[in-house]
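>>> this is a predicted model, with the sequence first.
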Amino acid sequence: MGGGTGSLAKAIAEAFPQIHCTVLDLAPVVAGLEGRRNLKYMVGDMFHYIPSSDAVLLEWIMHNWSDEECVQILKNVKKH
């Protein structure tokens, strides 16, 4: 979520090829980025929808939002 160009997800995908990583971010951020066999990019908004997954990585996300917005993000994570 809010993964930008996916530098952390790329490192995880390369180190652990059995793990499938999805980078979720807004369209202007992920437009034109190409995934790999176990890395894909998905257009989305963490305030509206977070795709189902086994784990969600929030690196450098919560510091940028108000407490209320952080609660909304975490509620969306919990839905899946």
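Sure thing, it's come through.
>>> can we go C-alpha only for contacts and neighbour counts from here?
Fine.
>>> in the protein, mark out all the strands, start to finish.
Listed in chain order, the strands of the chain (DSSP state E) span residues 21-25, 39-43.
>>> just checking, what packs against the first one?
Translated: strand 21-25. Judged by 3 or more CA pairs under 8 Å, 6 or more residues apart in numbering; DSSP states H and E, strand 21-25 is in contact with helix 7-15, strand 39-43.
>>> list the buried residues in it.
Neighbour counts over strand 21-25 (16 or more other CA atoms under 10 Å) mark C21, T22, V23, L24, D25 as buried.
>>> how about those residues in TSV, adding distance to E68?
Formatted as TSV, these follow (distance: CA to CA, whole Å):
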residue	distance to E68
C21	28
T22	25
V23	23
L24	21
D25	20
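>>> structure two is appended below for comparative analysis:
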Amino acid sequence: MTFLATSGIFREKTHQEHGVAAPEPYYHLTTASRLLVDDEDTTRGGHPCISQLLAMCSSPFIFTASLNLDEWLKEEEDARTPFAMAHGAGVYDVVRRNAAFGSCFDEAMASDSRFVSEIVVRDYGKVFAGVTSVVDVGGHNGTMARAIAKAFPHVTCSVLELPRVVDAMPADGTVEFIAGDMREFIPPAE
């Protein structure tokens, strides 16, 4: 905990009792560590949690890929990514063939979408002025598309996702889910 406090992830405090400092410190959340706590009630000032994204970034698949950065940076050709160098396949191919990593990846992308959608709608809403249609490519469960559709009802939102994801999504009338592969086809939209 001392390392995390020194790094700014937590704030260390000591407890004063009768004018004497307690032997054990206690810790408070900082702006950075609040992002790791599940507090999705944004109506009361809460915020989305991105701990799943950090879990994926520290997974063996991503860590192993990072070990290839040195070799990748020295290559003259941009033929393969560090991930492909480490695993013999791209991220999406590994997501499809490894259920555990696929689940970790899906959760990470969902947590990132919850975090980013709030910022997009709040700070960049002017981008949607005059736009009538949006396709969220690789939008998983439609978090970003739903946030846009809710904030800007004039925008028709679709999500292009892999069939395995689309098949698991219940229809709710807010967004349209389209099964496909972004490497093969992206539906037209503004």
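Yes, it's here. None of these values were measured; they are calculated from a predicted model.
>>> how alike are these chains, TM-score-wise?
Here the superposed chains carry a TM-score of 0.61, computed using TM-score structural alignment, normalised by the length of structure 1; 53 aligned residues with a CA RMSD of 1.2 Å.
>>> out of the helices and strands packed on strand 21-25 of structure 1, nearest to Q72 of structure 1?
Taking CA to CA, strand 39-43 is the member of these nearest to Q72 of structure 1, at 18.6 Å.
>>> spatially central residue for structure 2, please.
D112 (1.9 Å; CA atoms, centre = their mean).
>>> was I right about that residue contacting L54?
No. Using CA atoms under 8 Å, D112 of structure 2 makes no contact with L54, being 9.7 Å away.
>>> shared neighbours of those two, which are they?
Counting by CA atoms under 8 Å, 6 or more residues apart in numbering, D112 of structure 2 and L54 have no common neighbour.
>>> map the residue nearest to the centre of structure 2 onto structure 1.
Under the alignment (TM-score structural alignment), D112 of structure 2 pairs with nothing in structure 1.
>>> doesn't D112 of structure 2 belong to a helix?
Yes. Assessed with DSSP: H, G, I helix; E, B strand; the rest coil, D112 of structure 2 lies in a helix.
>>> distance of R146 of structure 2 from V159 of structure 2?
From R146 of structure 2 across to V159 of structure 2, the span is 10 Å (CA to CA, to the nearest Å).
>>> who touches both of those two?
With CA under 8 Å, 6+ apart applied, the overlap between the contact sets of R146 of structure 2 and V159 consists of V175.
>>> mind listing the helices for structure 2?
2-6, 31-34, 51-57, 60-66, 69-74, 82-87, 91-97, 99-123, 143-151, 163-166 (DSSP state H).
>>> equivalent range in structure 1 for the third one?
Using TM-score structural alignment, none of the residues of structure 1 align to helix 51-57 of structure 2.
>>> so which elements touch that helix?
Counting contacts by 3+ CA pairs under 8 Å, 6+ apart, helix 51-57 of structure 2 is packed against helix 99-123.
>>> longest helix in structure 1, by residue count?
Secondary structure assigned by DSSP H gives helix 67-78 as the longest helix of structure 1.
>>> name the nearest residue to the aligned partner of Y41 of structure 1 in structure 2, ignoring sequence neighbours.
Using TM-score structural alignment, the partner of Y41 of structure 1 in structure 2 is F177. Spatially, and ignoring its direct neighbours in sequence, F177 of structure 2 is nearest to V159 (4.9 Å; CA to CA, 6 or more residues apart in numbering).
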